[in-house]
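Visitor: for reference, the sequence and a predicted model appear below.
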Amino acid sequence: MTALAYIGAALAEIAGCFAFWAWLRLDKSIWWLVPGVASLCLFAYLLTLVDAEHAGRTYAAYGGVYIGSALVWLWLAEGIKPDRWDTIGAVVCLLGAAIILWGPRSP
């Protein structure tokens, strides 16, 4: 469930932020903001579904997932294939996210 919540949150956040990008940088209609804001609300909701004791840890671990998802967006939505440095960086971030979320904690 945690992985699905993170992936869904990342897609929702990227789509919502892209709606603002499209409006402000690509001269799209202001109506792009309606689904964009709804998508950002979905993003916030999905993060609450992550099974973690503290919000800060949830958000920190989410950062790694967001970076990987942003590179997938770069490739699929913008047509720019991530290079090896993008890939290596994303893997490092995902490892860091896993350590933050699932690392052993003392009571």
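Guide: The structure has been received and is ready for your questions. On a predicted model such as this, the values are computed, not experimentally measured, just so you know.

Visitor: rest of the way, CA atoms for contacts and neighbours
Guide: Fine.

Visitor: longest helix of this protein?
Guide: helix 2-25 (DSSP state H).

Visitor: show me what the helix or strand following that helix is packed against.
Guide: On the C-terminal side of helix 2-25, the nearest following helix or strand under DSSP states H and E is helix 33-47. Secondary-structure packing of helix 33-47 (3 or more C-alpha pairs under 8 Å, 6 or more residues apart in numbering; DSSP states H and E): helix 2-25.

Visitor: secondary structure class for Lys81?
Guide: Here Lys81 is coil, with the state taken from DSSP: H, G, I helix; E, B strand; the rest coil.

Visitor: just Glu53 next, same as before
Guide: Put simply, Glu53 is coil when judged by three-state DSSP.

Visitor: distance check, it against Arg105.
Guide: Distance of Glu53 to Arg105, given as C-alpha to C-alpha, to the nearest Å: 11 Å.

Visitor: surely Leu11 and Ile67 touch.
Guide: No: using C-alpha atoms under 8 Å, Leu11 is not in contact with Ile67; the gap is 11.0 Å.

Visitor: show me the contacts for the closest residue to Ala9 other than its chain neighbours.
Guide: With sequence-adjacent residues excluded and distances taken as C-alpha to C-alpha, 6 or more residues apart in numbering, Ala9 is closest to Phe43, at 4.3 Å. Remark: with contacts taken as C-alpha atoms under 8 Å, 6 or more residues apart in numbering, Phe43 is in contact with Gly8, Ala9, Ala10, Leu11, Ala12, Glu13.

Visitor: hold the first one in mind and look at this next one:
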Amino acid sequence: MSMLVYVAAALAEIAGCFSFWAWLRMARSPLWLLPGMGALALFAYLLTLAPSDAAGRAYAAYGGVYIVASILWLWAVEGARPDRWDLAGGAICLAGAALILLGPRA
């Protein structure tokens, strides 16, 4: 369940941030900001669903998922193929997120 929440949150955050990028850097209409703000609100809501005893731990684990989702966005939406350094960095981040999520707690 937590992985699904993190993936959905990452997609919402990336889409919301990309709408601002498109407006400011790609000269898109300011109307792009409306769905972007909705996506960012959805992102914040979704992170509250992450099963964690502390917000900081949920956000830290989410960070690894966000990085990998950003690399996939780079490829799927922006058409730029990730290189080996992107892939290696993403794998390291996912390993860190797994350690945070699944590590034994006292």
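Guide: Everything's here; your move. Please read all numbers here as calculations on a predicted model, not as lab measurements.

Visitor: now what about the TM-score between them?
Guide: Once the chains are laid over each other, their TM-score by TM-score structural alignment, normalised by the length of the second structure reads 0.98; 106 aligned residues with a C-alpha RMSD of 0.5 Å.

Visitor: related to what we said a few turns ago, shared neighbours of Leu11 and Ile67 of the first structure, anything?
Guide: Where contact means C-alpha under 8 Å, 6+ apart, no residue is in contact with each of Leu11 of the first structure and Ile67.

Visitor: which one in the second structure is aligned with the residue nearest to Ala9 of the first structure?
Guide: For Phe43 of the first structure, the aligned position in the second structure is occupied by Phe43, per TM-score structural alignment.

Visitor: any idea how far its match lies from Ala50 of the second structure?
Guide: Here the distance between Phe43 of the second structure and Ala50 of the second structure works out to 11 Å (C-alpha to C-alpha).

Visitor: just Leu4 of the second structure next, same as before
Guide: Using C-alpha to C-alpha, one obtains 9 Å as the distance from Leu4 of the second structure to Ala50 of the second structure.

Visitor: comparing those two, which residue is more hemmed in?
Guide: Set side by side, Leu4 of the second structure and Ala50 show unequal neighbour counts under other C-alpha atoms under 10 Å, the larger going to Ala50 at 22 against 11.

Visitor: so who does that one touch?
Guide: Residues counted as contacts of Ala50 of the second structure (C-alpha under 8 Å, 6+ apart) are Ser2, Val5, Tyr6, Ala58.

Visitor: do that again at 6 Å, thanks
Guide: Taking C-alpha atoms under 6 Å, 6 or more residues apart in numbering as the definition of contact, the neighbours of Ala50 of the second structure are Ser2.

Visitor: and what about it, helix, strand or coil?
Guide: Using three-state DSSP, the structure places Ala50 of the second structure in coil.

Visitor: same check on Pro104 of the second structure?
Guide: Secondary structure of Pro104 of the second structure, reduced to three states by three-state DSSP: coil.

Visitor: can you count the residues close to it?
Guide: By the criterion of other C-alpha under 10 Å, Pro104 of the second structure has 7 neighbours.

Visitor: and which of the contacts of Phe43 of the first structure is nearest to Trp21 of the first structure?
Guide: If you rank the contacts of Phe43 of the first structure by distance to Trp21 of the first structure using C-alpha to C-alpha, Glu13 comes first, at 12.2 Å.

Visitor: noted, bye for now.
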